[in-house]
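Undergrad: task: produce atomic coordinates for the following.
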Amino acid sequence: MSTAIVAAAAEQPAYRRWLPVAIMWLALITVPAWFPLMGGYTALAANVLVFGLAAMGLNILLGFTGVLSFGHAAYFGLGAYGTGLMLKYVAPSTPLAMLAGILLGGLGGTLFGLLIVRRRGVYFAMCTIAFGQIFYYIAYKWNDFTGGFDGLRGFHREPIGLGALSFDITDGTRFYYFTVVVFTLAVALMSFLLRSPFGRTLRAIRENERRARFLGIPVERHIWLSFSISCFFTALAGTLYALLNNFADPLALHYSLSGFFVIMAVLGGMRSFWGPLLGAVVFVVLRDFLSSALPTEWMAFLGAIFMLSVLFFPRGMLGMLKRRGVE
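TA: Now for the predicted structure:
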């Protein structure tokens, strides 16, 4: 059966593969024109891209390496706080602030990954939660530096200078297009990595770690690299989150947000490249709508939707669509 599916997929016309992606990019570029007509707003679309990038970063570890982390909000939050602290206390420069956030979150994940790379399953997941909660409580208690429970305020995104030119991202629509550009560059790099021999090695570890080890693959090193790379991408999403809201709060470090990232990846299809983005679209838009219509019950409805999706579409929405398209 699987051989027949692969053969059928190979016989598909080329346009069947690139047309959905082209439609997706066209929709992203034209969001400010059509999304408000459907009751949305540009900041919500930017939120979709931010959380979609974070979920896709996590999916390098979860979907392509087969290792579950419930602590990726730590690197998302470190990226947000690194950006905000740089803008507030050091230099009013958006590129420098983003670089600071990416390095803080990415290097934090890289160093922590060295400590837990030999753990597997629930032990690995619990260690990631514990590490994330450490940073959550630091941000929560350090009122003078991080703003404590009220969050880090008093900073805002600055225009980006390009020599004699300047790109003003203080406007919401312009910042959305800036987010689209950053998202595009990030997913292009992500795609390159996952299509490389390194990415194929990660898939081999996911499918059968013992066999990969027998083939001479340094499994721990590849899992550590996968963890580190996913943390850098998640930290990048955190920098965009801080710039979008001109705010960073301790909840961006909380393990509940890590759970949301996992839900997005599973909901959309964690074994497909674009699945987490589709999951982010559904999750973020539904959360915004339900939290407005049902302020106290929205999480119950969202949980029910996720449960039904896992029960009836175990491959995620994108996996289900691809399977039907092939068959």
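Undergrad: please make it C-alpha for all contacts and neighbour counts, starting now.
TA: OK.
Undergrad: which strands or helices does the longest helix along the chain pack on?
TA: Counting by DSSP state H, the longest helix found in the chain is helix 219-245. If contacts are counted by 3 or more CA pairs under 8 Å, 6 or more residues apart in numbering; DSSP states H and E, helix 219-245 sits against helix 42-62, helix 73-85, helix 94-116, helix 172-195, helix 197-207, helix 209-214.
Undergrad: most packed of those helices?
TA: When the helices and strands packed on helix 219-245 are scored by mean count of other CA atoms under 10 Å, the highest mean neighbour count falls to helix 73-85 (a mean of 33).
Undergrad: hmm, back to that, and of the helices and strands packed on helix 219-245, who's closest to Leu236?
TA: helix 94-116 (5.3 Å; CA to CA).
Undergrad: got the helices and strands packed on helix 219-245 as CSV, with distance to Ser256 columns?
TA: Below are those laid out as CSV (distance: least, CA to CA, whole Å):
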stretch, distance to Ser256
helix 42-62, 14
helix 73-85, 8
helix 94-116, 18
helix 172-195, 24
helix 197-207, 25
helix 209-214, 29
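Undergrad: of these, which is nearest Ala237?
TA: Between the helices and strands packed on helix 219-245, helix 42-62 lies closest to Ala237; by CA to CA that is 5.2 Å.
Undergrad: and the closest one, what does it pack against?
TA: Packing contacts for helix 42-62, counted by 3+ CA pairs under 8 Å, 6+ apart, involve helix 31-34, helix 172-195, helix 219-245, helix 255-268, helix 275-293.
Undergrad: also this sequence, please, to line up against the first:
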Amino acid sequence: MRTELSLLAAAVVIAVGGFVAPDWLSFLLTLAFAKALVVLGVVVQMRMGLVTFGQALFYALGGYAAGMAMQHLGVRDAFVLLGIGVVVSAGFAAICGLLLARYRDIFFAMLTMALSMVLFGVLVKSSALGSTDGFNVSLPTYLGWEPSPESAKGVIFLLTVAVSAVAAIAFHRLLKSGLGLIAEAVRENEVRVEYLGISPRSAIYANYIFAAGISALGGGLTALATGHIDPDMAVWTTSGEFVFIAILGGTGHVAAPFVAAIVFAAVRTFAIQESPHTWQLTLGAVLLILIIFLPKGLWSLVSKRRKQTTETPVSNTAKVNA
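TA: Purely as a prediction, here's the structure:
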């Protein structure tokens, strides 16, 4: 409960800060939070000992499903569009998961990347979906209310913060649930899990579908925020970016992906601004330094601080007793 209240408080502070922050900062945070949702899907699988290089598959499915529903079905409500993206992605994951749940290690990673690249190839070759250029997405409505063009970006920012808060709380509860505890047990020893009468494949299958749904939310929010969708959402380098952010933040807390996504977006924006021709080198160097000195991720700084705070009163009590 304490963690959930902290997440809600942080969401309120960020939402209020969005009203006074410059537009570029609100937009940066919107995209960072949307990508953090996809990273949550990556972390779900990392906690089971599985690394996916194809999470961009569901990121793209969420975005394209929302965009196509708006363009071809005339659906404009943001909540319905996001829901369509989640349903499409979860349904696709339910089919693919039947195969992927059988594999582990590098085989799982390569198969997920292969599925993502299949979608990338289909999108690139499909002229009806704009081929390599993609297509634009109009501004959505919200339960019948249509904001003005000037306030549309701010509304999407608030929507992204709200969805991120709900998703973070759901993710936290998942980790504390039986399925979340089984996931860690599967990572440590699948054989012992089977001796308990629990199927590791079923646990992996369920987590894979959850990861797909939460990643689709990130793709749908990105499409609504940028107003554009293109096949690069499904390319393998996008999946690699999500894995990189997951490693950068660590898996120790539900807030870690959001902190890492913000740091990643800020560093990349600064690198592009200061060295537009060598920004990849600057970005890589900075992030490499962070990973070398913080191998357990950025959240390890918070964990270490909490550990020191907890140990200090214990040490003082021991000295008094002595």
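Undergrad: re earlier: and Ile305 of the first structure, which of the helices and strands packed on helix 219-245 of the first structure is closest to it?
TA: Closest approach to Ile305 of the first structure among those is made by helix 42-62 (18.2 Å; CA to CA).
Undergrad: what's the match for Arg102 of the second structure in the first structure?
TA: In the first structure, Arg102 of the second structure lines up with Arg118, judged by TM-score structural alignment.
Undergrad: that's a helix at that match, yeah?
TA: No - counting by DSSP: H, G, I helix; E, B strand; the rest coil, Arg118 of the first structure is not part of a helix but coil.
Undergrad: from Phe192 of the first structure, how far out is it?
TA: According to CA to CA, to the nearest Å, Arg118 of the first structure and Phe192 of the first structure sit 27 Å apart.
Undergrad: do the same with Ala130 of the first structure
TA: Where Phe192 of the first structure is concerned, Ala130 of the first structure sits at a distance of 32 Å (CA to CA).
Undergrad: and of the helices and strands packed on helix 219-245 of the first structure, who's closest to Arg271 of the first structure?
TA: Among these, helix 42-62 sits nearest to Arg271 of the first structure (CA to CA), with 8.1 Å.
Undergrad: what's the counterpart of Pro159 of the first structure in the second structure?
TA: Using TM-score structural alignment, Pro159 of the first structure pairs with Thr141 in the second structure.
Undergrad: so what's that match closest to, chain neighbours aside?
TA: Asp77 (4.7 Å; CA to CA, 6 or more residues apart in numbering).
Undergrad: quick check, that neighbour in contact with Glu146.
TA: No - contact criterion CA atoms under 8 Å: Asp77 of the second structure and Glu146 do not qualify, at 9.1 Å.
Undergrad: any shared contact partners between the two?
TA: Pro140 (CA atoms under 8 Å, 6 or more residues apart in numbering).
Undergrad: for the longest helix of the first structure, buried residues please.
TA: 219-220, 222-244 (16 or more other CA atoms under 10 Å).
Undergrad: what do you get for stretch 119-134 of the first structure?
TA: Using 16+ other CA under 10 Å as the test for burial, stretch 119-134 of the first structure gives Phe124, Ala125, Met126, Cys127, Thr128, Ile129, Phe131, Gly132, Gln133.
Undergrad: residues in contact with the fifth one?
TA: Meaning Thr128 of the first structure. Ser69, Phe70, Gly71, His72.
Undergrad: aligned partner of the second one in the second structure?
TA: Taking TM-score structural alignment, Phe70 of the first structure has Phe53 as its aligned residue in the second structure.
Undergrad: its match against Met113, yeah?
TA: Yes - if you go by CA under 8 Å, Phe53 of the second structure and Met113 touch, sitting 4.9 Å apart.
Undergrad: now do the contacts for the match of Phe70 of the first structure.
TA: So Phe53 of the second structure contacts Ala109, Met110, Thr112, Met113, Trp236, Ser239, Gly240, Val243 (CA under 8 Å, 6+ apart).
Undergrad: host element of the first one?
TA: With secondary structure defined by DSSP states H and E, Ala109 of the second structure is part of helix 105-125.
Undergrad: any idea which helix or strand comes after that helix?
TA: Once the chain leaves helix 105-125 of the second structure, the next helix or strand it forms, by DSSP H and E, is strand 135-136.
Undergrad: so where is stretch 221-240 of the second structure in the first structure?
TA: By TM-score structural alignment, stretch 221-240 of the second structure lines up with residues 240-259 in the first structure.
Undergrad: can you give me the buried ones in that stretch?
TA: For stretch 240-259 of the first structure, burial by neighbour count (16+ other CA under 10 Å) applies to 240-244, 246-255, 257-259.
Undergrad: counterpart of Val122 of the second structure over in the first structure?
TA: Using TM-score structural alignment, Val122 of the second structure pairs with Ile138 in the first structure.
Undergrad: ok, Leu40 of the second structure next?
TA: Alignment note: Leu40 of the second structure maps to Met56 in the first structure; criterion TM-score structural alignment.
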